[in-house]
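Asks: based on what follows, work out the 3D shape:
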Amino acid sequence: MSEPTPELRAAVRLNLTPGVGPRTAEVLCGTFGSPAAVFAAADADLRRISGIGAKVVGALRRTTERDADEELRRAADAGVTVLHLGGPGYPPLLAEIPTAPRVLYVRGTLTPNDAAAIAMVGSRRCSTYGARTAGTLARSLARAGLTVVSGMALGIDAAAHRGALEAGGRTLAVTATGMDTVYPPQHRGLAEEIAANGAIVTEFPMGQAPTRGLFPQRNRVIAGLSLGVILVEAGRKSGALHTIRHALEQNREVFVVPGRIDDGCDGCLDALRDGATLIRDADDVLADLGGEWKRPQTASQLSLTLGAGDNRESGVDPAAPKESPRSLSDVEAAALAAVPVGEAVSVDVVMESEAVEQFGPGRALAALTTLEMKRLLRRLPGNRLERT
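Replies: I've put the predicted structure just below:
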């Protein structure tokens, strides 16, 4: 194991401190500037912060650098990479959210392309229709170049991961346990596939067992890693609705697959009633995410897209480009211009071009996906692009 940086060691130490959850960590770091500065602060200065009492101060003093070093050694022995907020490799979309995890454990590989990700959640006890729909959506979205994010739970989560894997795409699983625990245990094989074709991520330390209260906390990370969240099938008491609430708080898109009114889909129907975007297939999602995607402020500001612009019923030739280059957004135009006429270039070349880089990886990758959907770009083997 390489020598950890002081910033990483301090972040891990803070993450290990009992009684310091995401909100408390955000308050502490917001006040003092960094995890290292938190530990360097005097007891009296710590106690001046609202909500920080003797118990938290005592816990901070008892958690040592040695504890952090031991935790990093355990992670390294398990083949797990540990990232910290503000450090290299930390997902840029996740860094944007309130209470972003100070530490992220990664088994597998995170890539810049994962900035173009879509989450999918729903019932653990889903119907055959729900599982089939989740799998179909995930396959189509993965083929379009999006990374599929979910929680590796039974039901909809598992169907989403498997759909992405079947399409040869990437998928990320966000867990509510330490990296040395697979939950549910019957997903050990699925976990291995995900780690080999994406990554398993968690904010929880090694050895953390599954605990009911940690799953809602985990769900904010699922939304945070994604441009939007798809709710496939959920009742009113489904834990998946926590992910939807986090998505709205984080200004992410919320998409809902309609379900039967008598078949455990009350949560989906409530979300649609409150203004979430109804989708029927992957094209609906891709169209909504394209280029300058919306970042809604509240559920009431979300707009339904029932049948809008559906070429399948309009008689438009589906093989024709849907829009001319003159109708492209700024980021789409920059991405298209970065692909020379008559040449095939790698996605990395496009992403690193000065004109595209200014928009950030998330917007740039979504723009590339939109240009493919508009049939202005074509993806070739080796992750290369060429103009059509």
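
Asks: okay, CA-based contacts and neighbour counts for the rest of this
Replies: OK.

Asks: and the helices in the stretch 201-350 of the chain?
Replies: Counting by DSSP state H, counting those that start in this stretch, the stretch 201-350 of the chain has helices at residues 214-224, 240-249, 266-273, 282-289, 330-337, 347-352.

Asks: looking at the ones you listed, which is nearest to Leu83?
Replies: Closest approach to Leu83 among the helices of the stretch 201-350 of the chain is made by helix 214-224 (14.3 Å; Cα to Cα).

Asks: Leu231 against Cys268, yeah?
Replies: Yes - counting by Cα atoms under 8 Å, Leu231 touches Cys268, with 6.7 Å between them.

Asks: sequence B follows; please return its structure for comparison with A:
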Amino acid sequence: MTQHHAPDELAAWLRLAETAGVGLETARRLLAAFGLPANIFETSFSALHKVVPERIAYALLAPLSETTQALIERTLEWLQQPGNQLFTLADSGYPQALLDIADPPLMLYVKGRAELLTRPSLAVVGSRNATAQGIANADRFAEILSQRGLTIISGMALGIDAAAHHGALRGAAGAVEAGSTVAVIGTGADIVYPARNRSLAHQIAEAGCIVSEYSLGTPGIAANFPRRNRIISGLARGVLVVEAAAQSGSLITARMAAEQGRDVFAIPGSIHSPLSKGCHQLIKQGAKLVESAQDVLEELGSFGAAPAPRGPSKLAKSVESPAENAADDDKEKLLKALGYDPVSLDLLAARSGVDVATLNAQLLVLELEGLVEVLPGGVYRRLG
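Replies: Alright, predicted model coming up:
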């Protein structure tokens, strides 16, 4: 799927993308009228003015700026590095799935295994401020689905995105012909954002793929991240929302997926958790409620031969009662008293009949074992 560009050809594409006033819709209109970008810059003002407003026609005919020339040179150097590629709308290697959406990117900067962009895939998205249980769910679902041959697509943000990428990478390492992971980012492909995901970005570039529609050097501008969500959903067969508040970027991705004809899945949660509100809203609107990775696989249907996971899956283990692993009856009774909704210490004391001092000690042990988490406000919630 390697794509080679002549310097002049690449320069014309970059010049078109960098021309003031030329967005995706205008660029597609120009390409439809005149063919490849090089033809656009050789067209007369009067011909251009029939397709675009006067100010854009003048901008297209203006001399190449020093800034754009520097970007062209920087991009050519970037493409010399192993694993780096650039696909334009005119390239045979451009993902067909994106050609089918309403506003496909003009260009895709790709770092890593570009062939993953044409593999069966599922987007996994959710909150940046995820709970411990949400992160565990994203990780486990992604690991199993990757083992079963699906490529996991996400946005390399903190929280659910990062957990999905980590799980997918681990799943890809555990099966012969597994999927892997694709990170669609909202910066230039030469920038890691957020910086704390630097190690993850290197792992994805090695075993997966990093994709951006933004030119090299583009910083983390807030407006770019919701826009990149259409690529996350567009590349995938479906979108799984793990945790999301009532108003969040994950719901934007889910809406785009529905508009693009993709399946939308959501994991339900506690009625008391703010991060379950978005998922419950989606389910009310027709998203498919899923409780296991198998639910997703059954909905997506066959996508080619895929290997079975090696050994017991972590998802299968996750449905075991934590009490089965508890060392004594006191833990079992406490976990039963906790239930699955957040509960205050006083209410837990009343339910269990255990004094607060003893409860604090027991809860600390359960928290260290990953069986309980403390939520804001000093309330406790059972995990698993």
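
Asks: what's the TM-score once they're superposed?
Replies: Remark: TM-score between the superposed chains equals 0.71 [TM-score structural alignment, normalised by the length of the second structure]; 297 aligned residues with a Cα RMSD of 2.5 Å.

Asks: rewinding a little: which neighbours do Leu231 and Cys268 of the first structure share?
Replies: By Cα atoms under 8 Å, 6 or more residues apart in numbering, Leu231 of the first structure and Cys268 have these common neighbours: 256-257.

Asks: ok so, going back, distance to Ile52 of the first structure and mean neighbour count for the helices of the stretch 201-350 of the first structure - can I get that in JSON lines?
Replies: Below are the helices of the stretch 201-350 of the first structure laid out as JSON lines (distance: least, Cα to Cα, whole Å; neighbours: other Cα atoms under 10 Å):
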{"stretch": "helix 214-224", "distance to Ile52 of the first structure": "20", "mean neighbour count": "23"}
{"stretch": "helix 240-249", "distance to Ile52 of the first structure": "25", "mean neighbour count": "23"}
{"stretch": "helix 266-273", "distance to Ile52 of the first structure": "37", "mean neighbour count": "21"}
{"stretch": "helix 282-289", "distance to Ile52 of the first structure": "41", "mean neighbour count": "19"}
{"stretch": "helix 330-337", "distance to Ile52 of the first structure": "44", "mean neighbour count": "21"}
{"stretch": "helix 347-352", "distance to Ile52 of the first structure": "44", "mean neighbour count": "17"}
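
Asks: now those in JSON lines, with distance to Glu166 of the first structure?
Replies: Listed next are these as JSON lines, based on distance: least, Cα to Cα, whole Å:
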{"stretch": "helix 214-224", "distance to Glu166 of the first structure": "21"}
{"stretch": "helix 240-249", "distance to Glu166 of the first structure": "23"}
{"stretch": "helix 266-273", "distance to Glu166 of the first structure": "26"}
{"stretch": "helix 282-289", "distance to Glu166 of the first structure": "16"}
{"stretch": "helix 330-337", "distance to Glu166 of the first structure": "29"}
{"stretch": "helix 347-352", "distance to Glu166 of the first structure": "22"}
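
Asks: against the first structure, where does stretch 154-165 of the second structure fall?
Replies: Residues 150-161 of the first structure are matched to stretch 154-165 of the second structure when aligned by TM-score structural alignment.

Asks: ugh, wrong one, stretch 348-355 of the second structure
Replies: On the first structure, no counterpart of stretch 348-355 of the second structure exists by TM-score structural alignment.

Asks: these two touch, right, Pro45 of the second structure and Ala57?
Replies: For the record, residue 45 of the second structure is Phe, not Pro. Yes - here Phe45 of the second structure lies in contact with Ala57, judged by Cα under 8 Å, at a distance of 6.1 Å.
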